[in-house]
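> Sequence plus predicted model, see below.
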Amino acid sequence: MTTPPKPAKRPENPRFSSGPCTKHKGWSLEALKGALLGRNHRRPETKARIEAALHKTHALLKLPDGYRVALVPASDTGAVEMALWSLLGPRGVDVLAWEAFSSDWVTDIVEQLKIADIRALTAPYGELPDLSQVDFSRDVVFAWNGTTSGVRVPNADWIAGDREGLTICDATSAVFAQDIDWRKLDVATYSWQKVLGGEAQHGMLILSPRAIERLESYTPPWPLPKLFRMTNKGKVMDDLFAGQTINTPSMLCLEDYMDALAFVETIGGLKGAMARADANAKAIADWVAKTPWVDFVATDPETRSNTSVCLKVVDPEIAALSPESRDDFPRRMAARLEQEGVAYDIAAYRAAPPGLRVWTGSTVETSDVEALMPWLDWAFMCEKQALAKAA
């Protein structure tokens, strides 16, 4: 039994990690040479650089008038926690969960904040909760894109325009890649290391006028750590949205973010960034359509992510293996491809069902996705052949 021949073409860039995600093509350390290193982040020059990043973010995302953007600590997680701890409490809460990270927000709201009136609307991996059951007289917490399941909300049509509560959205693997109706969101969060391929540890917090009003009219009953505080004497700290930060940011990472935003401008802005992610996801969808051993985790094509594409092995012979061997099969495929230097970090998230996860965000080249597909077939054949030899 001979080893299957290797595909002739390799991805030029084998980095398909879902976070930190790959840098855009052409990136180099030269892009960071203008970073204001060794300077206090509250000085006029550094504060102006942060403010410029906030303004450019607002413009590129085409945020509505009155929406405000802040740079906050601790990546997307920190931004989400700031929103939950600062805003929740005066109303009941509907929280949606269908994968690992959205489930974390259920845990925080139930076990940490201990809000009494909470409904957790959940669904298994591959599906969405019943969106028609969401009650917008309550505050609603959800992820736009489930990074660990490859399932996203199809649009914002299900969100009430005349809602009474706030919508708080973890949008970290959707911003700059998916079409978001900002007027339906009161809070949105994301991090630089996802769609833009920026550096980690910095979060972005976007607030609507309704969210600002909640901050100024409601005081949570629990203590707020310094890192979460956005008000002073009942008023929102305006400097937070004008380049001031709660703690010290990395000006080196900020410069990398500015380079990522400049890249978005070169590819046609927001529409261009979304089109690149769509093209990358389509390359995988076209391959899946003709490949019998694999399928999407997402059961509904309308909810399939165009950034975190999650796949499962559906070959009948593999499905008939013991649970341990069956679950280990895609991990072995991913390890084999990493050894070949063809694809890094494409095993499913540790808390997700075993499978493969290929990041197809806007910094990924479609040609690299297309080159990867024959290698997935190769790794599948190799692992299946290894099982036959061991039998």
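Structure received.
> CA atoms for contacts and neighbours, from now on please.
OK.
> can you list contacts of stretch 332-340?
For stretch 332-340, contacts defined as C-alpha atoms under 8 Å, 6 or more residues apart in numbering pick out 343, 344, 345, 346, 347, 356, 375, 376, 379, 380, 383.
> Mark which of the residues you listed are buried, thanks.
Among these, the ones that count as buried by 16 or more other C-alpha atoms under 10 Å are 343, 344, 345, 346, 347, 356, 375, 376, 379, 380, 383.
> Give me the subset of those residues lying in strands.
Under the assignment DSSP state E, the buried ones among the contacts of stretch 332-340 contribute residue 356 to strands.
> Looking at the buried ones among the contacts of stretch 332-340, which is nearest residue 157?
Nearest to residue 157 among the buried ones among the contacts of stretch 332-340: residue 356, at 30.2 Å, using C-alpha to C-alpha.
> From residue 199, how far off is that closest one?
With distances taken as C-alpha to C-alpha, to the nearest Å, residue 356 is found 24 Å from residue 199.
> do you know how far the nearest residue to residue 211 once chain neighbours are set aside is from residue 215?
Ranked by C-alpha to C-alpha, 6 or more residues apart in numbering and with sequence neighbours excluded, the top spatial neighbour of residue 211 is residue 186, at 5.7 Å. Look at residue 186 and residue 215: by C-alpha to C-alpha, they are 12 Å apart.
> ok, which stretches of the stretch 151-300 of the chain are helices?
With DSSP state H, counting those that start in this stretch as the criterion, the stretch 151-300 of the chain has helices at 209-217, 251-266, 269-289.
> what about versus this one:
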Amino acid sequence: MRKPANPRFSSGPCAKRPGWSLAALEGAMLGRSHRAPAAKAKLREVIERSRAVLGMPAGWVCGIVPGSDTGAIEMAMWNLLGPRGVDVLAWESFSLEWAKDARDHLRLPEVRVLQAEYGRLPDLRAADWRRDVVFVWNGTTSGVRLPDAGWIPEDREGLAICDATSAAFAMEMDWSRLDVVTWSWQKALGGEAAHGMLALSPRAQERLKAHRPAWPLPKLFRLGQGVWEGETVNTPSMLCVEDALDGLRWAEGSGGLPALVARSEANLAAIAAWEARSPWASFLAGRPEERSCTSVCLRFRPGAAADEAGVARRMAAWLDREGVALDVANYRDAPPGLRIWCGATVERADVEALLPWLDAAWEACQPG
């Protein structure tokens, strides 16, 4: 069987863009201060190219922050929450973490957690938009995404705070229905880790100016005006900055966001055609319109495996040893199965080459 040319299907850090090599980093401003005019210009370029590729509306601001997407969403919550009650929609590991932060660490007095089991969305109609609402667009560890933003009213009173790290650059998002959007470089464009992006609508900017949190803010969480102009809170890696710029330039040259979305959806379609015929594998996400086109999560069909956890563990290890799929084990909190990244930097030909190997792994990893 033909092997994938690139066996990297990790859900983060994700595969580099097609054709990537170390030569892409030759322009990195190593050994220079990130405050030097030329270095700061590169940081601003990351911001502006990100705004352009994502189609961010006028009036929004965007900045580079520490701590990857986790740092970005935490900064948003610690700076913006408090004036209203909060609803947190949770249907996978990371959204559950944001719920714990709001309830147990910020200790907000009015927190509701609208939770669903892996593979499903909570009742979106139950969100109270007189309150602030925190949610992920795509469940990285469950493979369940929002089908659209129609459930978010345009005349909402609270803020729509969206962790979009495994959706940005791969899914269409209606920015008019959002107020805070976060993502990281290590996801859909295959950048390096440790850096996050935080974008605020005019409504969120007003909240940031007017609200003074009741809790102390660590220095790393303090959002000054300079953040939106490329003045990072801490020292960024200029090597990672160069890599992020390379990914953004590739995205632009590939046809922009519509092309990135199409590439991801084509990868999902390839797996869906195989899954429909598979006697052992099924999507963790039950509804087709809610199936992620980036973090594709597979589980076993009912009754297919007696020891699901054992079979899943052996399959992931077998695929790794064969050099056909690296880092495809399910997330530790998710139901047993496989998780295959299918974002825009993954070639459809590699997804198609992988599928027979999944069947071979299933056959090879049965007990006895």
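Alright, I've got the coordinates. Being a predicted model, the structure only gives us computed values, none of them experimental.
> picking up where we left off before, which residues are in contact with whatever residue of the second structure lines up with the residue nearest to residue 211 of the first structure?
Here residue 186 of the first structure is matched to residue 179 in the second structure, going by TM-score structural alignment. The contact partners of residue 179 of the second structure, by C-alpha under 8 Å, 6+ apart, come to 159, 160, 161, 162, 200, 201, 202, 203, 204.
> likewise residue 57 of the second structure?
residue 175.
> Same check on the one 10 residues further on?
Taking C-alpha under 8 Å, 6+ apart as the criterion, residue 67 of the second structure is in contact with 194, 195, 196.
> One more pass at 6 Å, please.
Contacts for residue 67 of the second structure (C-alpha atoms under 6 Å, 6 or more residues apart in numbering) come out as 194, 195.
> quick one: what's aligned to it in the first structure?
Alignment note (TM-score structural alignment): residue 67 of the second structure maps to residue 74 of the first structure.
> Would you mind measuring from that match to residue 181 of the first structure?
25 Å.
> Between the buried ones among the contacts of stretch 332-340 of the first structure, which sits nearest residue 315 of the first structure?
residue 380 (9.9 Å).
> which one is the residue opposite the closest one in the second structure once aligned nearest to, not counting chain neighbours?
Per TM-score structural alignment, the equivalent position to residue 380 of the first structure in the second structure is residue 362. Spatial nearest neighbour of residue 362 of the second structure, chain neighbours left out: residue 315 (6.5 Å); criterion: C-alpha to C-alpha, 6+ apart.
> Pull out the buried positions in the helix or strand harbouring that neighbour.
In this structure, residue 315 of the second structure sits in helix 308-321 according to DSSP states H and E. The neighbour-count check on helix 308-321 of the second structure (16+ other C-alpha under 10 Å) flags 308, 311, 312, 313, 314, 315, 316, 317, 318, 319, 320 as buried.
> And for stretch 210-227 of the first structure?
Result for stretch 210-227 of the first structure [16+ other C-alpha under 10 Å]: buried residues 210, 211, 212, 214, 215, 216, 219, 227.
> now stretch 359-372 of the first structure
359-366, 368-372.
> Mind checking which of those are in strands?
Counting by DSSP E, these contribute residue 359 to strands.
> List just the nearest of the buried residues of stretch 359-372 of the first structure to residue 45 of the first structure.
Residue 45 of the first structure has its nearest neighbour among those in residue 363, at 29.3 Å by C-alpha to C-alpha.
> what's the alignment partner in the second structure of that closest one in contact with, if anything?
Aligned by TM-score structural alignment, residue 363 of the first structure pairs with residue 345 of the second structure. For residue 345 of the second structure, the contact set (C-alpha under 6 Å, 6+ apart) comprises residue 17.
> what's the answer for the one 5 residues further on, then?
Under the criterion of C-alpha under 6 Å, 6+ apart, the contact list for residue 350 of the second structure reads residue 4.
> Pull up the gap between it and residue 329 of the second structure, please.
Distance from residue 350 of the second structure to residue 329 of the second structure, by C-alpha to C-alpha: 18 Å.
> quick revisit: residue range for the helix holding residue 315 of the second structure in the first structure?
Under TM-score structural alignment, helix 308-321 of the second structure corresponds to residues 326-339 of the first structure.
> Check the mean deviation of the matching stretch from the second structure.
Superposing on the second structure and averaging over aligned pairs (mean C-alpha distance after the TM-score superposition for the first structure), stretch 326-339 of the first structure comes out at 1.0 Å.
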